[in-house]
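S.K.: Build me a model:
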Amino acid sequence: MDGVINIFKQKGETSFKCVSRVRKALNVKKAGHTGTLDPEAEGVLPICVGRATKLVDHIMGKEKTYVAGFELGLVSDTLDAFGEVTATYAVIPPEDEVKKTFAKHIGKTLQTPPMYSALKKDGVRLYELARNGIEIEREAREIEITSIELLSFDGRKGSVRVDCGKGTYIRSLIDDVGRELSCGAIMTSLMRERTGPFSLENSVTVEVLADEPEKHLIPMEEVLSEYDSLIIPEGFRKLLVNGVKIRDTRVTGMAKAGTYRVYSEEGVFLGLGERLEDFFYLKLNLV
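M.R.: Just a heads-up that it's a prediction; the model follows:
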């Protein structure tokens, strides 16, 4: 069984537990999620099964949409409402200033990952170090936010919708905004509405999945349907599958530069191919 299940992860459950339950519901050995959601967060969590586990990094690289609740005037050790409050502020800036400060983060910026995260240092999760009172220096990473919309604000609490790329921590974004406003801010809720083509509208809970598991399995080819298809001459199939870059005009002359769903003449889906300058290769081998 190969494909992707668009799971709706519910509050109180870890992403790892979701994968375990999907693996059990589908009776498969190989499964992996496409981007951790904190236990208290909810929303879209695509889970790849079988050969589709090779798509994990591809899907993780897609743009995501989050809706987050926040509260100004507070700072916590976890940057959200589930940690220990370490500072409070009485003076809260007006809505217009809040909106402008969020807007400053649109585009490519540098963001420091939080200590309470699933990132690893020497094989140890950062949140495990943080729980033991250990804080280490984290290198700021480039992130990209394409859109931020202030959905609501009552003078202290509010919510925002954020469209962003891989590696963006919404908790850190809200904490940064609070620091820039000189009043502090914590995240109070988080909903992931979208990961690439996977949205809330076509997601399913593990409970529903267990009733008709195969009904909700999205084939790999459908997941990659945004790309045009290309049939490779049979004589080149083995070379491509073995990672050889082909410069033969019988292949390179078939397509302009770009990414394609690659098929053999027999109709076997081989993976994603890339035409770059004068050569062609499988950038993602799914065979």
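S.K.: Please make it C-alpha for all contacts and neighbour counts, starting now.
M.R.: OK.
S.K.: now the strands for the stretch 151-287 of the chain?
M.R.: Ranges of strands in the stretch 151-287 of the chain, per DSSP state E, counting those that start in this stretch, are 157-164, 185-195, 198-199, 228-232, 258-264, 269-276, 279-285.
S.K.: so which of these comes closest to Asn6?
M.R.: Among those, the nearest to Asn6 by C-alpha to C-alpha is strand 198-199 (6.5 Å).
S.K.: Glu63 - nearest residue in space that isn't next to it in sequence?
M.R.: Distance criterion C-alpha to C-alpha, 6 or more residues apart in numbering; nearest residue to Glu63, sequence neighbours excluded, is Gly165 at 4.7 Å.
S.K.: Second chain to compare with the first, below:
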Amino acid sequence: MTEARKQRIQRRPVHGVLLLDKPLGLSSNDALQKAKWLLRAEKGGHTGTLDPLATGLLPLCFGAGTKFSQVSLDADKGYLATLNLGVTTTTGDAEGEVLERREVTATRAQIEAVVAKFVGEIDQVPPMYSALKHEGRPLYEYARAGIHIERPSRRVTIHRADIVGFDNALLTLDVSCSKGTYIRTLAEDIGRELGCGASLAALRRTKSGPLTVDRAVSLDALAAMNEVEREALLHPPDSLLADWPALSLDGDEAARFLTGLRRRVKAQDAENVRVYGPQPKAFLGSAHIKSGELIADRLLSPQEVESLLSAA
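M.R.: This is a model prediction of the structure:
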């Protein structure tokens, strides 16, 4: 390998959030590694796994952005889910072997009534074919070995489930839900309630917190760009916190806050706030306010703040 080639692939500090439109058939980690290589980023991570058979919004965090990836993990999600009514599979989606095919006799009105039952707080049993861990191993490893593990149900919230398509037993739902919701399980439960069974034919994530897929870029498009164009696609780390209230500090107070010191502020108590310095776009980190005190949760380093300001 030539010296020039070594220079071109040298890793470097990259800070921000890339909204990737993950393609079909690629794992979330593979998508991350490809984007990380294209950006030559030193540090990166994704904000919640999408199955290889799922497409859509996958926020990728780099550098300072990784400090706030948990915010996106905890955020509400949006999906376009296509259910194959009358078909049940071993995995609950199109990847598994077909267990049964049944005729679909339900009318649209009956389907609407069943779907409506699942809006609100519901209990879900996580699927065996999932990355959820049991004694240190993901459940899908047990499933592939033919071992059944009892899973406790968990409470999730379906904020909205609108029917946007119904044709030839393919039912497409626009779903808004809380973190931890398994859309495959939702599909199977709706099919069970209808009496014909169902599996997930396709899944596309459209939203994660304030972030939407219409602002995302494909890997192919990213690969076709030069480095300056790729960097221009990076959103600042505070984009993950865009729906939180903001608080600005003057120069002295900002400097003290960055050292982790609690500050007295004239603001209402809040579980989550994003904190800025006196300069526009000088994002300092996340915090909460309790009894008039601003208490830091995740802080950027002074070097990260300067790097983000220079890139703005």
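S.K.: quick revisit: could I get the strands of the stretch 151-287 of structure 1 as CSV with distance to Leu45 of structure 1?
M.R.: Output for the strands of the stretch 151-287 of structure 1, formatted as CSV (distance: least, C-alpha to C-alpha, whole Å):
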stretch, distance to Leu45 of structure 1
strand 157-164, 16
strand 185-195, 8
strand 198-199, 8
strand 228-232, 26
strand 258-264, 24
strand 269-276, 22
strand 279-285, 22
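S.K.: Deepest in the core, which of those is it.
M.R.: Across the strands of the stretch 151-287 of structure 1, averaging neighbours per residue (mean count of other C-alpha atoms under 10 Å) puts strand 185-195 on top, at a mean of 24.
S.K.: Now do that strand against strand 157-164, angle only.
M.R.: 40 degrees (axes from the mean of the first three to the mean of the last three C-alpha atoms, to 10 degrees).
S.K.: Mind reading off the mean deviation between strand 185-195 of structure 1 and structure 2?
M.R.: With mean C-alpha distance after the TM-score superposition for structure 1, strand 185-195 of structure 1 departs from structure 2 by a mean of 0.9 Å once superposed.
S.K.: check contacts around Ser225 of structure 1.
M.R.: Applying C-alpha atoms under 8 Å, 6 or more residues apart in numbering, we find Ser225 of structure 1 in contact with Arg261.
S.K.: next one: Leu300 of structure 2
M.R.: Counting by C-alpha under 8 Å, 6+ apart, Leu300 of structure 2 touches Ala64, Leu258, Phe283, Leu284, Gly285.
S.K.: And the fourth one, what's its match in structure 1?
M.R.: Using TM-score structural alignment to pair residues, one finds that Leu284 of structure 2 aligns to Leu270 in structure 1.
S.K.: pretty sure its match is touching Asn285, no?
M.R.: Yes: with contact defined as C-alpha atoms under 8 Å, Leu270 of structure 1 and Asn285 form a contacting pair (6.2 Å).
S.K.: what touches both of those two?
M.R.: Common neighbours of Leu270 of structure 1 and Asn285 (criterion: C-alpha under 8 Å, 6+ apart): Val241.
S.K.: before we move on, back to that, can I get the contacts of Leu300 of structure 2 in TSV including distance to Asp74 of structure 2?
M.R.: TSV is the format used below for these (distance: C-alpha to C-alpha, whole Å):
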residue	distance to Asp74 of structure 2
Ala64	18
Leu258	25
Phe283	21
Leu284	21
Gly285	17
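S.K.: Closest one of those to Pro126 of structure 2?
M.R.: Comparing those against Pro126 of structure 2 with C-alpha to C-alpha places Ala64 closest, at 32.4 Å.
S.K.: I'd like to know how many residues surround that closest one.
M.R.: Here the number of neighbours of Ala64 of structure 2 (other C-alpha atoms under 10 Å) works out to 26.
S.K.: for the counterpart of it in structure 1, what are its contacts?
M.R.: Aligned against structure 1 by TM-score structural alignment, Ala64 of structure 2 finds its counterpart in Arg51. Contact analysis of Arg51 of structure 1 by C-alpha under 8 Å, 6+ apart lists Asp2, Gly3, Lys30, Leu286, Val287.
S.K.: For those residues, which ones persist in structure 2?
M.R.: Compared against structure 2 with both residues aligned by TM-score structural alignment, their matches' C-alpha atoms under 8 Å, those retain Asp2, Gly3, Leu286.
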